[in-house]
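Structure here, sequence nowhere to be found:
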């Protein structure tokens, strides 16, 4: 499995630097010179490896230069790309309030009253923050119990997701009115 450690927000300058929104507590390790990162566009099935040539802080983000990206046009083509590392290389998360994507995927999602909503299929990383992509349980919202569930996007914020229990395999959500409604 893979863990998102950064997202390309835009290009910077004319020499191919990437402005990266950091999604790791260890940017100095993940984006160190010589580090190899897997890059993948959101929802793409294929990925490519990138070797970090340099990284420096700039206005709360990182400016990263990777081998093979030498101009603004090449850097612009990578806008929205996520950088990943293999989770097998990571120690388990010790903070009960922080989660790796792979620790959330596959967990059951329930409302505060115990109603089954569905299962987390993916954690999406957007400029606005993280979203849980949940495959609705068959029969959720009065749909035909035999019908595969629709995708529900739930913002992964404490106000909406008050409880995550990896041990029980359950995420409890308290959505605002309308969030889970069918369109």
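Nice, I can see it. Being a predicted model, the structure only gives us computed values, none of them experimental.

make it CA atoms for all contacts and neighbour counts henceforth
OK.

surely residue 160 meets residue 180?
No. Using C-alpha atoms under 8 Å, residue 160 is not in contact with residue 180; the gap is 11.5 Å.

so what's residue 67 closest to, chain neighbours aside?
Distances taken as C-alpha to C-alpha, 6 or more residues apart in numbering put residue 51 closest to residue 67, at 5.6 Å, once the chain neighbours are dropped.

quick one, helices of this protein?
Ranges of helices in the chain, per DSSP state H, are 27-30, 72-76, 101-104.

Next, name the residue at the spatial heart of the chain.
residue 125 (3.6 Å; C-alpha atoms, centre = their mean).

pretty sure that one is in contact with residue 133, am I right?
No. Residue 125 sits out of contact with residue 133 when judged by C-alpha under 8 Å, with a separation of 10.4 Å.

here comes the other one, which I'd like you to weigh against the first:
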């Protein structure tokens, strides 16, 4: 299970910038030694100081900037059974959600979870649909009211536009514009004195 990532370097003496994905960012070092995604390399990290949402850390055996640069982008993993169970019923390990089927409240199958993302506006569930497209669903109580890890299921109630193919959304937008007079933009612009505004 991924618990962190080396995202950069600091200075000339081998310090790295480490992003922790653990609930308490400071406990990542408690899981030493960590491994890469393949489990072939092992890393022992020592946290030095916090900087914004990152840690400056020393990696055992890394003593200069060149060696630290070679670790940039490495994802740090730990065996799932070494992690404590979530403390709250609304807390989940991302890895426990990957692969779970997603259905509507009436039981209609939507797809299955392939990833979770945080683009800065909150967590998003990436769901693969039966037609192999993937869509992003806001991971909120309103959209995803039930997450049952033990039962192996997720219930979601997305609006239809969240699941629509991009071209379908474009057609719907064009239809809405036509209904509201958007199709006359060009002629209105020609007689508007060139102020550039459109309805």
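Received the coordinates, thanks. Keep in mind that this is a model prediction, so the values were computed, not measured.

still on that earlier bit, leaving out the residues flanking it, which one is nearest to the residue nearest to the centre of the first structure?
That would be residue 131: by C-alpha to C-alpha, 6+ apart, it lies 6.5 Å from residue 125 of the first structure.

quick one, strands of the first structure?
2-12, 17-22, 36-40, 48-58, 61-66, 82-86, 108-111, 116-126, 129-136, 151-155, 163-165, 170-173 (DSSP state E).

burial of residue 118 of the first structure, as a residue count?
Residues near residue 118 of the first structure, counting by other C-alpha atoms under 10 Å, number 25.

Show me what it aligns to in the second structure.
Using TM-score structural alignment, the partner of residue 118 of the first structure in the second structure is residue 111.

wait, that match sits on residue 126?
No. The criterion here is C-alpha under 8 Å, and residue 111 of the second structure misses it with residue 126 at 9.8 Å.

For the strands of the first structure, give me CSV that also has distance to residue 143 of the first structure.
Formatted as CSV, these follow (distance: least, C-alpha to C-alpha, whole Å):
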stretch, distance to residue 143 of the first structure
strand 2-12, 33
strand 17-22, 39
strand 36-40, 34
strand 48-58, 40
strand 61-66, 44
strand 82-86, 34
strand 108-111, 17
strand 116-126, 12
strand 129-136, 10
strand 151-155, 13
strand 163-165, 26
strand 170-173, 20
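
Any idea which of those strands gets closest to residue 102 of the first structure?
strand 2-12 (7.2 Å; C-alpha to C-alpha).

and that closest one, what does it pack onto?
Helices and strands touching strand 2-12 of the first structure, by 3 or more C-alpha pairs under 8 Å, 6 or more residues apart in numbering; DSSP states H and E, are strand 17-22, helix 72-76, strand 82-86, helix 101-104.

could you check the angle strand 36-40 makes with that strand?
Computed by axes from the mean of the first three to the mean of the last three C-alpha atoms, to 10 degrees, the angle separating strand 2-12 of the first structure from strand 36-40 equals 80 degrees.

between strand 2-12 of the first structure and strand 17-22, how big is the angle?
140 degrees.

Let me see the contact set for residue 143 of the second structure.
Residue 143 of the second structure makes contacts with 137, 156, 157, 158, as judged by C-alpha atoms under 8 Å, 6 or more residues apart in numbering.
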